[in-house]
Each structure stands twice: as structure tokens, then as C-alpha cells.
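**Student:** Here is the input, now give the coordinates:
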Amino acid sequence: MKKERVINTQRALVAALFLGAVTFGYAQEAAAAQETVANATAQVQTSQQNPAIDALKKKIEANPNDTESLVNLATAYQDAKDWKNALGTWNKISTLLPDWAPSYYSEGYVYQNMKDDANAKTAYEKYIAAVKPEELEASKKNLAYAHLFVAYQLKESNKEQAKQHIAKSLEYDPSNQDALNLSKFLNQ
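**Tutor:** Prediction:
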């Protein structure tokens, strides 16, 4: 009888622990979901209630080809972490100024924050191709990062191309530890 009571107590304890773990797991998932919804709502509210964004949107409505205001709007969206609107604005800028390299770099940055590595890689490749020789000196840090990102994306599928990109990255920023680590990995 005492042995049955111990077994029943153990079963009850295991059931309580299991139920508690399930409840705890559900609470964690619910909290994460609530946080995601809160972040999305905050992004929408930030961009909708941001006076700077509102002013820039009005300015652009009056002159849709005002690239300076478009750049400021895209940057304001990025600051508000409103990636969708930032990307749409950078795309407009790229259409208006197809030879302006920084718009492609910014598109890559936004895609990266949206966890869309394939499009980020494409945008960074466009940036690398669009940088003019006279802009090279001022663009070294961004070029180093763009080459690093592309190399990282290619490390499994095309090791030789990845090596070329990482060599360029290190040419522009020889002290970048991430690039040095990737280079070491690629040359093993």
C-alpha cells in the first residue's frame, strides 16, 4: 500500500512537472508572440506618428523626384526599424539614381535586417559594381563589409569566388577580424 502511494505520488509529481513545463513553454511562446506583435505595432506607430517621416512624406508628395528627401525618408524609416518602407524608399532611389552606389548598399543593409540574405547579397554585389573609382577611398569601409558579406554567402557554394571577395575585403580593411577569420577558414 505504501509502495502504491509512493508510485502514485511520483506519477502525480511527473504529471505536474510535465504540465508545468508545457504551461511554461506555452507562456514563453505567448510572451514571444506578444513581443513580436508589440514590436510590429511599435514600428507602424513609430513611422505613422513620426513627425519627421510625416514631413518628409509631404515634401515628397509635392516633388516625387526629390532624391535628398527620399534619402532622408529612407534613413528615417531605417532609424524607426520600419524595414518594409525603408526598402521601398531605397528601391525608388535606385530607380531614380541607378548609378548611385550608396542606395544599393542601403538596400543590402535593409534586406539583411529583414533576414533576406539572398537579396542582401544581390544588393551588395550591385553596390560593389556601382562604386566609381573616384569614390573608392571614401567607400572603403562599406566595400570591405559588402565583400565580406558576399564572401560569407559564397563560402559553401563557390569557395574560389568567396576567396576573391574576402581578399578584396581585406584589401579595403586589413584589420577586420571577421574577414580575417573567414579568410583563414576559406584557406584551410
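
**Student:** going forward, measure contacts between C-alpha atoms and count neighbours the same way
**Tutor:** Will do.

**Student:** Just give the nearest non-adjacent residue to the residue sitting nearest the centre point of the chain, would you?
**Tutor:** Nearest to the centroid of the C-alpha atoms of the chain, with distances taken as CA atoms, centre = their mean, sits residue 113, at 1.5 Å. Closest residue to residue 113 apart from its sequence neighbours, by CA to CA, 6 or more residues apart in numbering: residue 83 at 7.4 Å.

**Student:** and for comparison, fold this next one:
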Amino acid sequence: MKKESVINTKKVLVAALFLGAVSFGYAQTETVASETVANTTAQVQAPQQNSTIETLKKQIEANPNDTESIVKLATAYQDEKDWNGALETWKKMSTLLPDWAPSYYSQAYVYQSMKDDANAKMAYEKYIATVKPAEVEASKKNLGYAHFFVAYKLQETDKEQAKQHIGKSLAYDPMNAEAMKLNEFLKQ
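**Tutor:** Down below sits the predicted model:
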């Protein structure tokens, strides 16, 4: 009986090890399968995005003044993090419609994403100057951020100008925590 018990115990251990190995193998297969699906999805999405960009480029080539397609193309470039493509497209938009403020805000965003803070600051200033009085209400959050960014960049070189910008930032977006912190810092 004792010998039978030892044999059964060995069988149970072997079975457990085998099942554990099968489970482990299944888990590895599952991970590989998940990675394969993720890679395939990314590969499918990239050509779709590129085909969107190519389609928009063809539309713009056919009609260079198609501002709707230009905005869509710039946005598609941004989604792809193709900052150079996005910047050139937003610049084209601001050339076609020099009084359309969102193109300057978008340029500032792209410059900021490229870590080019000097040009981002200039683009935010251009955005601030271009927003029409009738557009202020709808643009408060963007105006608040634009003024905050300019204030942040001016804090070391022109504290008085920075204070003016941070005051405007808080007037447009009084709940901006970063603007509140900068305001307190500038008061010191």
C-alpha cells in the first residue's frame, strides 16, 4: 500500500508538473499571440494613416486652397507625430488665412512638441494677437494657456510682462493650477 501511495504521489507530481508546463506554455503562447495581434494592428493602422495623409495631399494638390483638407492633413501629421509635416501644413494654412487664429495656436503646439520654445512663444503671441473679439469667448482655454506659456517664458527676462500675461491667463482660465503657481511665484 505504501509503495502504491508513493507511485500515486509521483504520478500526481508528474501530472502537476506537466499541467504546469502546459499552462506555462499556453501563457507564453497567449503572450506571443497578444503581441502578434498588437503588432499586426499597428501595422494595419500605420498604412491607413499614411493612406489618409496621401489622400489629403492629393486633394490639396488638386485644390491648393482647400482649407478643410489642409487642416485635416496637419492634424493627421500631428497624430503621426510628424512634427515637420504638421508645421509646414499649419504654416501653409496661416498663409492662406492669415487672420485665422487657430493655425497659430497649432503651430505653437507643434513647436512646443519639437522642444522649440522660442518659436512656440512667438506663435502663441501671434495667436493671442490674432484672436478676434467675437472669438474670445470660445477661445478662453486656449488664450489662457497661450498667455501662461508666454508668461512662463518671460518670468526670468521680463517679470513685469510675465505678470501681465499670467494675469490674463488667469482671467481666461481661473482654474489653471499651473498658472496659479506661476502667479504666486511672480508675486515674490
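
**Student:** Any idea what the TM-score comes out to?
**Tutor:** The TM-score (TM-score structural alignment, normalised by the length of structure 1) is 0.74; 145 aligned residues with a CA RMSD of 1.7 Å.

**Student:** Check the contact between the residue nearest to the centre of structure 1 and residue 84; I expect there is one.
**Tutor:** No. Using CA atoms under 8 Å, residue 113 of structure 1 makes no contact with residue 84, being 10.2 Å away.

**Student:** What helix or strand is residue 156 of structure 2 located in?
**Tutor:** If you go by DSSP states H and E, residue 156 of structure 2 is not part of any helix or strand.

**Student:** Okay, it and residue 13 of structure 2: tell me how far apart.
**Tutor:** For residue 156 of structure 2, the distance to residue 13 of structure 2 (CA to CA, to the nearest Å) stands at 71 Å.

**Student:** so what's the residue nearest to residue 113 of structure 1 up against?
**Tutor:** 77, 110, 111, 113, 114 (CA atoms under 8 Å, 6 or more residues apart in numbering).

**Student:** Could you let me know which of those ends up closest to residue 142 of structure 1?
**Tutor:** Lowest distance from residue 142 of structure 1 to those (CA to CA) belongs to residue 110, with 14.2 Å.

**Student:** how far away is the closest one from residue 21 of structure 1?
**Tutor:** Distance from residue 110 of structure 1 to residue 21 of structure 1, by CA to CA: 38 Å.

**Student:** of those two, who's got more company?
**Tutor:** Ranked by neighbour count (other CA atoms under 10 Å), residue 110 of structure 1 and residue 21 place residue 110 first, with 25 against 12.

**Student:** you'd agree that one is up against residue 85?
**Tutor:** No. In this structure, residue 110 of structure 1 is not within contact of residue 85 by CA under 8 Å, at 9.9 Å.

**Student:** Residue 171 of structure 2: what's it in contact with?
**Tutor:** If a contact means CA under 8 Å, 6+ apart, then residue 171 of structure 2 has residue 144 as its contacts.

**Student:** which SSE is it in?
**Tutor:** Going by DSSP H and E, residue 171 of structure 2 is part of helix 159-172.

**Student:** got the buried residues for the very next helix or strand once past that helix?
**Tutor:** Following helix 159-172 of structure 2 in sequence order, the next helix or strand is helix 177-187 (DSSP H and E). Neighbour counts using 16 or more other CA atoms under 10 Å place 179, 180, 182, 183, 186 of helix 177-187 of structure 2 among the buried residues.

**Student:** thinking the third one is in contact with residue 152, fair?
**Tutor:** The reference is to residue 182 of structure 2. Yes. Applying CA under 8 Å as the test, residue 182 of structure 2 and residue 152 come out as touching, 7.3 Å apart.

**Student:** which secondary structure elements does the helix or strand encompassing residue 44 of structure 2 contact?
**Tutor:** Following DSSP H and E, one finds residue 44 of structure 2 within helix 2-62. Secondary-structure packing of helix 2-62 of structure 2 (3 or more CA pairs under 8 Å, 6 or more residues apart in numbering; DSSP states H and E): helix 67-79.

**Student:** tell me the angle the helix it packs on makes with helix 2-62.
**Tutor:** Following axes from the mean of the first three to the mean of the last three CA atoms, to 10 degrees, one obtains 150 degrees for the angle between helix 67-79 of structure 2 and helix 2-62.

**Student:** Please tell me how far stretch 110-126 of structure 2 is from the chain's geometric centre.
**Tutor:** Here stretch 110-126 of structure 2 shows a centroid-to-chain-centroid distance of 15 Å under the convention CA atoms, centre = their mean, to the nearest Å.

**Student:** In structure 1, which residues correspond to that stretch?
**Tutor:** Mapped onto structure 1 using TM-score structural alignment, stretch 110-126 of structure 2 covers residues 110-126.
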